[in-house]
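K.L.:
my questions are about this predicted structure, shown below with the sequence.
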Amino acid sequence: MDGDRGLPEGDARIGQRAAAGVDLAADDPGVQVPRAAGRVVVAVAGDGLRGPAGVYAQIRPEMLNTGTEAGTLRTPGWRGDGIAFNEARGHPYANRLGGHGKGRFAHQNLVTETQTPTNTPEQRVQVEAVIYDQVKNNDEIVQYNVVPKYAGNSPIPHEIHFTAYGSKGFTFTYILENPAAYVRTGV
């Protein structure tokens, strides 16, 4: 474990390499590095049974509000009706921070989450707004790391760990509990 960030050794190494601008896709087929608008985003694919293993992004002011809403992708564990089951296709790398919910890399950035109160308002207010405001109001570059945590064979993360480190000294850590990963019953 990387004691400073609480990430498994490999995840910490990927985050450090991403922050340095290393193109990880060249040596690891499970890692995709979309590059656009000056951004470096590393999305680590899951193991085929679960959702994404992590997202590491360097967020700059020009990236804000450039992401996309969640499309119709069926995330691992999704039961098919977000309203009936109070589920969301949650963006670990939020769309307002530049994360995508549609297109080529969407499957590496969407997980099944409880909609209310987990995705909204908790994740939106306690995580996304804090990072967004830090980048926008302080013209700060933020290294943003998100690691979904899975229990057993569940395809839905029971927790999502967020960490961020800014170019001007900003630090942030938050653990989001996700009830969608626990006992699931129909409505």
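P.N.:
Yep, that arrived. Numbering: from 1, shown residues only.

K.L.:
going by C-alpha atoms from here, please, whenever you check contacts or count neighbours.
P.N.:
OK.

K.L.:
need the three-state assignment for the residue positioned nearest the centre of the chain.
P.N.:
Centroid check for the chain by CA atoms, centre = their mean gives residue 92 as the closest residue, at 2.3 Å. Following DSSP: H, G, I helix; E, B strand; the rest coil, the label given to residue 92 is coil.

K.L.:
got another one to weigh against that:
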Amino acid sequence: MGLTPCDETDPSWGGRVQYGERDHLGRATGVHATLRPDMMGGRTDPQVDPAGWEPKKGYNRAHLLGAQLGGSNKSDENFVTMHAYANSPEMRKIETQVRRAVEAGETIQYSVTPIHDGDSLVPRAVTIEAYGSNGFQFTPRGAQSGTNAITILNVPKR
């Protein structure tokens, strides 16, 4: 598969990606996508600063729908502030497994929902769900078996 970045003039991929509207604090609220092979392969190049973003504090601008899965690099609705370790390798490990399944021909229903404590601009976690047309499950770091959902805590590496 070649690199297919998100067409920023249509970050919804013709309706296959639905970004939730930002809330009253400007925080991203989630994304749901139907992932197919033509969407795979974009490169990470964040062009926005999400709510709570502070440079040089150990944070990443984290995609809800990763660029490698067809996520926008320019849509505010696609970004949250995550500790670097929670974003990569933790989120990236799941995204890479999803991408491989899609590239192998599976259609994946994928969603990511940030979880905030009160008015905190930085989420305390994100929940990722992925359900495949051929029974896809991902295997989280350290797990012995697959699952379709996981909550990744937004904490620095311990």
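P.N.:
Looks like it arrived, so ask away. Predicted model only: the values in this text are computed from it and were never measured.

K.L.:
overlay them and tell me the TM-score.
P.N.:
Superposed pair, TM-score by TM-score structural alignment, normalised by the length of the second structure: 0.79. Supporting alignment: 137 aligned residues with a CA RMSD of 1.8 Å.

K.L.:
sorry, back to before: for the residue nearest to the centre of the first structure, what are its contacts?
P.N.:
55, 109, 110, 111, 146, 160 (CA atoms under 8 Å, 6 or more residues apart in numbering).

K.L.:
what do you get if the cut-off is 10 Å, keeping everything else the same?
P.N.:
Residue 92 of the first structure is in contact with 52, 54-56, 99-101, 108-111, 113, 119, 123, 127-128, 145-148, 160-162, counting by CA atoms under 10 Å, 6 or more residues apart in numbering.

K.L.:
which ones among these map onto strands?
P.N.:
Secondary structure from DSSP state E places 54, 55, 56, 111, 113, 145, 146, 147, 148, 160, 161, 162 of the contacts of residue 92 of the first structure in strands.

K.L.:
now, of these, which are buried?
P.N.:
Listed as buried from these are 54, 55, 56, 111, 113, 145, 146, 147, 148, 160, 161, 162; burial here means 16 or more other CA atoms under 10 Å.

K.L.:
residue in the second structure paired with the residue nearest to the centre of the first structure?
P.N.:
In the second structure, the residue paired with residue 92 of the first structure according to TM-score structural alignment is residue 64.

K.L.:
next, count neighbours for the residue lying closest to residue 129 of the second structure once chain neighbours are set aside.
P.N.:
Leaving aside its chain neighbours, residue 129 of the second structure sits nearest to residue 149 (4.3 Å; criterion: CA to CA, 6 or more residues apart in numbering). Other residues lying near residue 149 of the second structure total 18 when counted by other CA atoms under 10 Å.

K.L.:
what does the one 5 residues further on give?
P.N.:
Burial measure for residue 154 of the second structure: 22 neighbouring residues, criterion other CA under 10 Å.
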